[in-house]
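Novice: got a structure for you, letters missing:
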């Protein structure tokens, strides 16, 4: 199982120290040939969180991480409905926080700043850092590569979800459901 080199950076120190260690860990992951980390934006609107509803259907079950996770052997992938929080990979020379801000803007057109690190974990075997976003400006609208790739077998839809929506939506990774429930007061 993959994890942050030198341990989870969110487990110790001030928010500034956590960010510094996370950024250093990103470089170590790249240097060691590990998966590029994922930076995730948590955008709240009262009792709701912004998610991206997804439907993905691969040609074969072998190509599909969800089919592998549930033990579906195919031959075809039946397709899967799920949701994720806005986010994506960290680009060269970019901090985790910068990636979270950039990905949020690219995927949703929203402009925001990072308030602080909420938690770290894994997303499809990639180290992931989840940031609470603040001073959010604009109206969420699907954009960027997600809007361009939007197709019947690869759908993207922005929606605001309450705690009660997270399980039916299949928010991935599942750990995020419990974390968000705590954040939203449940």
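Specialist: Thanks, I have the structure now. What you are looking at is a predicted structure, and each value in this text was computed from that prediction instead of being measured.

Novice: When you work out contacts or count neighbours from here on, use the C-alpha atoms and nothing else.
Specialist: Will do.

Novice: Could I get the full set of helices for the chain?
Specialist: Ranges of helices in the chain, per DSSP state H, are 15-31, 65-70, 96-108, 144-149, 163-169, 175-183.

Novice: what about the closest residue to residue 157 other than its chain neighbours, how many neighbours?
Specialist: Once flanking residues are discounted, residue 157 sits nearest to residue 53: 5.0 Å by CA to CA, 6 or more residues apart in numbering. The tally of other residues near residue 53 (other CA atoms under 10 Å) stands at 20.

Novice: next, the one to line up against it:
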């Protein structure tokens, strides 16, 4: 299996009642996810998260911490995927779909519906309401002697 890192960003509306979601065009059917995608070679998780949100929604964001880290085996693709979900804040841009061949809709979704779409396990139901995070730290280039 190929290892793939994916960075998503959890963005709340001003009243913290809804989460920004994108509707992806799938092979068999469409599905909702947080904005995000695969980390490219030489890119930090934070850079990937910011880039993916811009590409998928047209919005500029800043990252405020890690919400969850999870992993999954996508057997049909042969991927072992580590999913990093950040909490972010919108700091600019205009909402728009740049890649209509990939994204069919951008929407503000109720928290409980969004929680189902981002595959939070049943034992962690309600986690999205806490909006808690832990720091994300990029340590730079480390040379050990």
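Specialist: Nice, thanks for sending it over. It should be emphasised that the depicted structure is a prediction, and the values quoted were computed from it without experimental measurement.

Novice: thinking again about what came up before, with respect to residue 126 of the first structure, which of the helices of the first structure lies nearest?
Specialist: Of all those, helix 15-31 sits nearest to residue 126 of the first structure, with 9.7 Å by CA to CA.

Novice: before we move on, the earlier item: and the aligned residue in the second structure for the residue nearest to residue 157 of the first structure, what does it touch?
Specialist: Superposed on the second structure with TM-score structural alignment, residue 53 of the first structure falls opposite residue 23. Residues in contact with residue 23 of the second structure (CA atoms under 8 Å, 6 or more residues apart in numbering) are 30-33, 103-106.

Novice: Just put these in a markdown table and tack on neighbour count and distance to residue 129 of the second structure.
Specialist: Converted to a markdown table, the contacts of residue 23 of the second structure look like this (neighbours: other CA atoms under 10 Å; distance: CA to CA, whole Å):
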| residue | neighbour count | distance to residue 129 of the second structure |
| --- | --- | --- |
| 30 | 13 | 26 |
| 31 | 14 | 22 |
| 32 | 22 | 19 |
| 33 | 21 | 17 |
| 103 | 20 | 26 |
| 104 | 16 | 27 |
| 105 | 17 | 24 |
| 106 | 20 | 21 |
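
Novice: Return the subset of those lying in strands.
Specialist: Applying DSSP state E to those, the entries found in strands are 31-33, 103-106.

Novice: if we can go back for a sec, okay, the helices of the first structure in CSV with distance to residue 120 of the first structure next?
Specialist: Formatted as CSV, those follow (distance: least, CA to CA, whole Å):
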stretch, distance to residue 120 of the first structure
helix 15-31, 9
helix 65-70, 21
helix 96-108, 11
helix 144-149, 24
helix 163-169, 19
helix 175-183, 10
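
Novice: Which one, of those, ends up nearest to residue 117 of the first structure?
Specialist: With CA to CA as the yardstick, what comes closest out of the helices of the first structure is helix 15-31 (6.9 Å).

Novice: Going by neighbour count, list what's buried in the closest one.
Specialist: 18-19, 21-23, 25-29 (16 or more other CA atoms under 10 Å).

Novice: Give me whichever of the helices of the first structure is most buried.
Specialist: Comparing the helices of the first structure by mean neighbour count (mean count of other CA atoms under 10 Å), helix 96-108 comes out on top with a mean of 24.

Novice: can you tell me what part of the second structure that helix aligns to?
Specialist: Taking TM-score structural alignment, helix 96-108 of the first structure hits residues 45-57 over in the second structure.

Novice: Residue 154 of the first structure reaches residue 54, doesn't it?
Specialist: Yes: the pair residue 154 of the first structure and residue 54 passes the contact test of CA atoms under 8 Å, sitting 7.2 Å apart.
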